[in-house]
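# need a 3D model of the following:
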Amino acid sequence: MLKHLILCAALLLPLGPAFAVQPDEVLPDPAMEARARTISQVLRCPVCQGENIDESNAEVSRDLRLLVRERLVAGDSDSEVLDYITNRYGEYVLFEPEKTGANLVLWYLGPAALIVALGGALIYLRSRRRDLNTPVAGLSADEEARLKELMGD
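This is a model prediction of the structure:
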């Protein structure tokens, strides 16, 4: 019996995020509910950090989901809802922050670092190739004589 319970729990575990939105949160209008779900997928859970509020079971995510639906029922557009929540909780709740101001550093630092690293690797590989193609000076007459002496020739 215990094995069956563990098996059922293991099978239902991946479905956990699908049950994050509670039935009492769902709006009666399917179009408005779809908008709420779309908005909820671009907002980060302040507690979980790696999940959006649509998938998170944290209490603050539930509060944010209810707030999104409340704002939509009040007549706000999708961007007005996002602006309202961003003003209240900061840009941290957005999975993709705006590409303005100090955020530009975050958006462009990664690609810039990649370009610099690739350039450094290219310079290193070219210098190695140049070193391999440089002819090695032959042995002097004294060195050849010493080598023959050591080799026993």
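# please count neighbours and contacts with C-alpha atoms only from this point.
Noted.
# quick one: end-to-end length of stretch 45-56, please.
7 Å (CA to CA, to the nearest Å).
# now it: how far from the chain's centre is it?
What separates the centre of stretch 45-56 from the centre of its chain is 14 Å, taken as CA atoms, centre = their mean, to the nearest Å.
# could I get the buried residue list for stretch 68-77?
Buried positions in stretch 68-77, judged by neighbour count with 16 or more other CA atoms under 10 Å: V68, R69, E70, R71, L72.
# end-to-end on it?
OK, stretch 68-77 end separation, CA to CA: 10 Å.
# ok now it, how far from the chain's centre?
The chain centre lies 29 Å from the centre of stretch 68-77; the measure is CA atoms, centre = their mean.
# then stretch 85-104?
Remark: stretch 85-104 is offset 15 Å from the chain centroid, using CA atoms, centre = their mean.
# any idea how far apart the tips of that stretch sit?
Terminal residues of stretch 85-104 are spaced 21 Å apart (CA to CA).
# in it, what's buried?
Under the neighbour-count criterion of 16+ other CA under 10 Å, stretch 85-104 has I85, T86, E91, V93, L94, F95, P97 buried.
# take the buried residues of stretch 68-77 and keep only those in helices.
Judged by DSSP state H, helices contain the following of these: V68, R69, E70, R71, L72.
# now distance to A121 too, for these, in CSV please.
Compiled in CSV, these are given as follows (distance: CA to CA, whole Å):
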residue, distance to A121
V68, 48
R69, 51
E70, 53
R71, 52
L72, 52
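# could you also give me the structure for this second sequence? I'd like to compare it with the first:
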Amino acid sequence: MRGLLVMLLLMLSAPALAQSALPPAPYADRQIDDPALEKKARTLMETIRCLTCQSQSIADSNASMAGDLRSQIRERIMAGEQPEHIRAWLIERYGDWVSYEPTAEPILWPLWAAPLLFLGLGLLIVRGRIKRRRS
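Prediction:
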């Protein structure tokens, strides 16, 4: 009976003793020594959306996923990759949504044209009403 009680206590205490998170990525919160490379990395990080927070860039987010992405970006910049190549890799991996910069894919052209069409339609309606009032 004692053995069963000890085993039950150990099973209940195991989650409390477990490691809650992995250690942070090496460059999650550590800057690159070269200021020019750090500026490149920081500029790119400000245009990438946090996958966890969804309303912050990875530069501003404290989420562990954002830290991992910051570290990957810094490591790739230090390896000599260009920011646009890294952005393309992130978009390929996570989808267009990860980037704050809009794309100009042909399938999205109606979305870009819709505001202009509505503005033109509104101007035509206003013009017609003005003509009716003058008549």
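# about what we covered before: of the buried residues of stretch 68-77 of structure 1, which is the nearest to A141 of structure 1?
Nearest to A141 of structure 1 among those: V68, at 87.8 Å, using CA to CA.
# residue in structure 2 matching the closest one?
Residue pairing (TM-score structural alignment): V68 of structure 1 is matched to I73 of structure 2.
# can you give me the distance of its match to T47 of structure 2?
Distance of I73 of structure 2 to T47 of structure 2, given as CA to CA: 12 Å.
# and which of the buried residues of stretch 68-77 of structure 1 is nearest D24 of structure 1?
Among the buried residues of stretch 68-77 of structure 1, and counting by CA to CA, the member closest to D24 of structure 1 is R69, at 11.4 Å.
# the strand or helix carrying R65 of structure 1 vs structure 2, average offset?
Here R65 of structure 1 sits within helix 59-73, counting by DSSP states H and E. Compared with structure 2 after fitting, helix 59-73 of structure 1 deviates on average by 1.6 Å (mean CA distance after the TM-score superposition for structure 1).
# tell me the centre residue of structure 2?
In structure 2, the C-alpha nearest the mean C-alpha coordinate belongs to R49, at 1.5 Å (CA atoms, centre = their mean).
# for structure 1, what's the longest helix?
helix 103-133.
# got the buried residues for it?
Of all the residues in helix 103-133 of structure 1, not one is buried under the rule 16+ other CA under 10 Å.
# again, but for stretch 23-34 of structure 1
For stretch 23-34 of structure 1, a neighbour-count test (16+ other CA under 10 Å) marks V26, L27, E33 as buried.
# give the equivalent position in structure 2 for the first one.
For V26 of structure 1, the aligned position in structure 2 is Q31, judged by TM-score structural alignment.
# contacts only, for its match.
By CA atoms under 8 Å, 6 or more residues apart in numbering, Q31 of structure 2 lies in contact with E38, R74.
# and what of E81 of structure 2?
If you count contacts by CA under 8 Å, 6+ apart, then E81 of structure 2 has nothing around it.
# so how far is G67 of structure 2 from it?
As judged by CA to CA, E81 of structure 2 and G67 of structure 2 stand 19 Å apart.
# likewise P106 of structure 2?
Counting by CA to CA, the gap from P106 of structure 2 to G67 of structure 2 is 33 Å.
# for the residue in structure 2 that P46 of structure 1 lines up against, the count of nearby residues, please.
In structure 2, the residue matched to P46 of structure 1 (TM-score structural alignment) is L51. Here the count is done by other CA atoms under 10 Å, and L51 of structure 2 has 18 residues near it.
# for L51 of structure 2, which three-state class applies?
Following DSSP: H, G, I helix; E, B strand; the rest coil, L51 of structure 2 is assigned to coil.
# that one and S99 touch, don't they?
No - look at L51 of structure 2 against S99 with CA atoms under 8 Å: they stay out of range, at 10.3 Å.
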